[in-house]
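Student: No letters, just coordinates:
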């Protein structure tokens, strides 16, 4: 019997987009896969209209692209595009964090501590999916006090586009250990208001992640 999927009815396109997004990030829908609107509508027992709207939202996030005669296709980032994403992230996130640190209140710090605690739980259980989503939340939370809405949205969007590759990278031995240790160090330096050391560590954190991800993605595609 074919699997049927249930969603919350109060916002069908939002619920569809959220669930399909997770299926892309988990690798169920892989790079280059066609997402057939008719099949999705049947799986979730909805009409094609909210499915199309959901896919358009994922298109805006860079996760799918519409092609003539093929419909919605899961996007594939080249190694050069992944590297470019990281280069942009380095520039924007570091400048945003520089502004954020002096403006941080105890409420901002407490929000970051709470997310870090959830990251610790995901780390202990080796829940890569939860860790990937929380990783984005954590980096955005560290920069939240900057007040730079466009920069924060861009940081979130970049992480959304590369999260599926982050999950692949995290499966490499020691990758989660290193990232989690650096997350703890970042928060401690921010609590101490040590801007220079925080920026130096964040730059290393991003560049090391970039190198590790490019190696993992290249190996995965060559397999």
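Tutor: On my side now, so go ahead. Quick caveat, the model's predicted, so the values are computed rather than measured.
Student: When you work out contacts or count neighbours from here on, use the C-alpha atoms and nothing else.
Tutor: Fine.
Student: got a list of what residue 55 touches?
Tutor: The contact partners of residue 55, by CA atoms under 8 Å, 6 or more residues apart in numbering, come to 17, 64, 72.
Student: Neighbour-wise, which one of those residues leads?
Tutor: Among these, the one with the most neighbours (other CA atoms under 10 Å) is residue 64, at 26 neighbours.
Student: nearest spatial neighbour of it, skipping sequence neighbours?
Tutor: residue 74 (4.4 Å; CA to CA, 6 or more residues apart in numbering).
Student: any idea how far the one you found lies from residue 34?
Tutor: 6 Å (CA to CA, to the nearest Å).
Student: Check the burial of residue 152 by counting its neighbours.
Tutor: By other CA under 10 Å, the burial measure for residue 152, its neighbour count, is 19.
Student: Determine the three-state secondary structure at it.
Tutor: Assigned by DSSP: H, G, I helix; E, B strand; the rest coil, the conformation of residue 152 is helix.
Student: thought it was touching residue 145?
Tutor: No - assessed by CA atoms under 8 Å, residue 152 is found out of contact with residue 145, at 10.0 Å.
Student: Quickly list what's touching both of the two.
Tutor: With CA under 8 Å, 6+ apart as the test, residue 152 and residue 145 reach no residue in common.
Student: Show me which of the contacts of residue 55 is closest to residue 208.
Tutor: Checking those against residue 208 with CA to CA, the nearest one is residue 64 at 27.2 Å.
Student: Mind jotting down where the helices sit in this protein?
Tutor: 12-25, 37-44, 48-60, 79-103, 106-124, 128-143, 149-170, 175-191, 195-222 (DSSP state H).
Student: Use this one as the comparison:
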């Protein structure tokens, strides 16, 4: 029996393959996070193997590492390849949701976190000296779109209204806050959308007047942000969020958080090219 077929040699080869895969995964991770693949896909596997001088099993293991981290999705078949997935609030929300779901955290606990932290983003928007040029116009544009959905019943309006909350977080100007609070908001979005689906199926979704009241509240928040009233924006945002959550929690507060709905939203965004 040759030394290459001995158990010790096999283990050594396996360890070496893992080390090579981890090295290549680390390099590809850096390139993904640096934005080196603007077309949204890694090079073909043959090209990667030639570039890094590695075997097919080592490359496959490297891609598996990145897929586990959520940075790529490997598609098989004739149109296969590794599709890049930039990390963001929604993906963080999904990972966070899995952790919270595994410990049995209830929806009302998530609601408290959102009502505590999202208003800080409203204050940061109001305190931003560039709010007049970079924040308020974008919020008003999103608000106009939401107003166009006031006659829509159920999930379409909920999605339009939730996009405003997402924008307030996205525009807060502090990247760590944006990521952390955005993850919580993405997770809450999914719970609220599930609520909207349930009520729509029962014909019990909130009426037109309540939908108008929601967009009016968002408009008031934009006015406070535009005026530079940080504390006022934070206080109003918190009261509005709690008021909205009260309606939703009356039905689902005892549910355990479901992370799968966040994943569905991510996949839907990918399919729509967003």
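Tutor: Received the coordinates, thanks. Being a predicted model, the structure only gives us computed values, none of them experimental.
Student: residue in the second structure matching residue 156 of the first structure?
Tutor: The equivalent of residue 156 of the first structure in the second structure is residue 182 (alignment by TM-score structural alignment).
Student: Tell me how far that match lies from residue 94 of the second structure.
Tutor: From residue 182 of the second structure to residue 94 of the second structure the distance is 11 Å (CA to CA).
Student: Neighbour count: the two, which is higher?
Tutor: Each of residue 182 of the second structure and residue 94 has its neighbours counted (other CA under 10 Å); residue 182 has more, 29 against 25.
Student: what sits against that one?
Tutor: Here residue 182 of the second structure is in contact with 89-90, 93, 166, 169-170 (CA under 8 Å, 6+ apart).
Student: now the first structure: which of those residues match?
Tutor: When you map these onto the first structure and apply both residues aligned by TM-score structural alignment, their matches' CA atoms under 8 Å, the shared contacts are residue 166.
Student: Of the contacts of residue 182 of the second structure - the most surrounded one?
Tutor: In those, the most neighbours by other CA under 10 Å go to residue 169, 28 neighbours.
Student: Distance of that residue relative to residue 250 of the second structure?
Tutor: 25 Å.
Student: what do you get for residue 268 of the second structure?
Tutor: 28 Å.
Student: Check residue 243 of the second structure too.
Tutor: Using CA to CA, we find residue 243 of the second structure at a distance of 11 Å from residue 250 of the second structure.
Student: which residues touch the residue most central in space within the second structure?
Tutor: For the second structure, the residue nearest the mean C-alpha position is residue 90 (0.6 Å; CA atoms, centre = their mean). By CA under 8 Å, 6+ apart, the contact set of residue 90 of the second structure is 182-183, 186-187, 262, 266.
Student: Recalculate using a threshold of 10 Å.
Tutor: Contact analysis of residue 90 of the second structure by CA atoms under 10 Å, 6 or more residues apart in numbering lists 96, 179, 182-187, 189, 262-263, 265-266.
Student: Same check on residue 134 of the first structure?
Tutor: So residue 134 of the first structure contacts 115-120, 122, 128, 140 (CA under 10 Å, 6+ apart).
Student: for residue 165 of the first structure, same thing?
Tutor: By CA under 10 Å, 6+ apart, residue 165 of the first structure lies in contact with 25-27, 77, 82, 132, 159, 213-214, 216-217.
Student: Which position in the second structure pairs with it?
Tutor: Taking TM-score structural alignment, residue 165 of the first structure has residue 191 as its aligned residue in the second structure.
Student: Apart from its neighbours in sequence, what residue is nearest residue 177 of the first structure?
Tutor: Here the residue nearest residue 177 of the first structure, using CA to CA, 6+ apart, is residue 123, at 8.0 Å.
Student: what's around whatever residue of the second structure lines up with that neighbour, how many residues?
Tutor: Taking TM-score structural alignment, residue 123 of the first structure has residue 150 as its aligned residue in the second structure. Neighbours of residue 150 of the second structure under the rule other CA under 10 Å: 23.
Student: Isn't residue 150 of the second structure up against residue 159?
Tutor: No - judged on CA atoms under 10 Å, residue 150 of the second structure makes no contact with residue 159 at a distance of 11.3 Å.
Student: re earlier: what subset of the contacts of residue 165 of the first structure is buried?
Tutor: Neighbour counting with 16 or more other CA atoms under 10 Å marks 25-26, 77, 82, 132, 159, 213-214, 216-217 as buried within the contacts of residue 165 of the first structure.
Student: In TSV: those residues, plus distance to residue 103 of the first structure.
Tutor: Shown next, in TSV, are those (distance: CA to CA, whole Å):
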residue	distance to residue 103 of the first structure
25	33
26	36
77	35
82	31
132	27
159	24
213	32
214	34
216	37
217	37
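Student: residue contacts, the closest residue to residue 35 of the first structure other than its chain neighbours?
Tutor: In this structure, residue 35 of the first structure finds its nearest non-sequential neighbour in residue 72, 5.5 Å apart by CA to CA, 6+ apart. For residue 72 of the first structure, the contact set (CA under 10 Å, 6+ apart) comprises 32-37, 52, 55-56, 58-59, 63-66.
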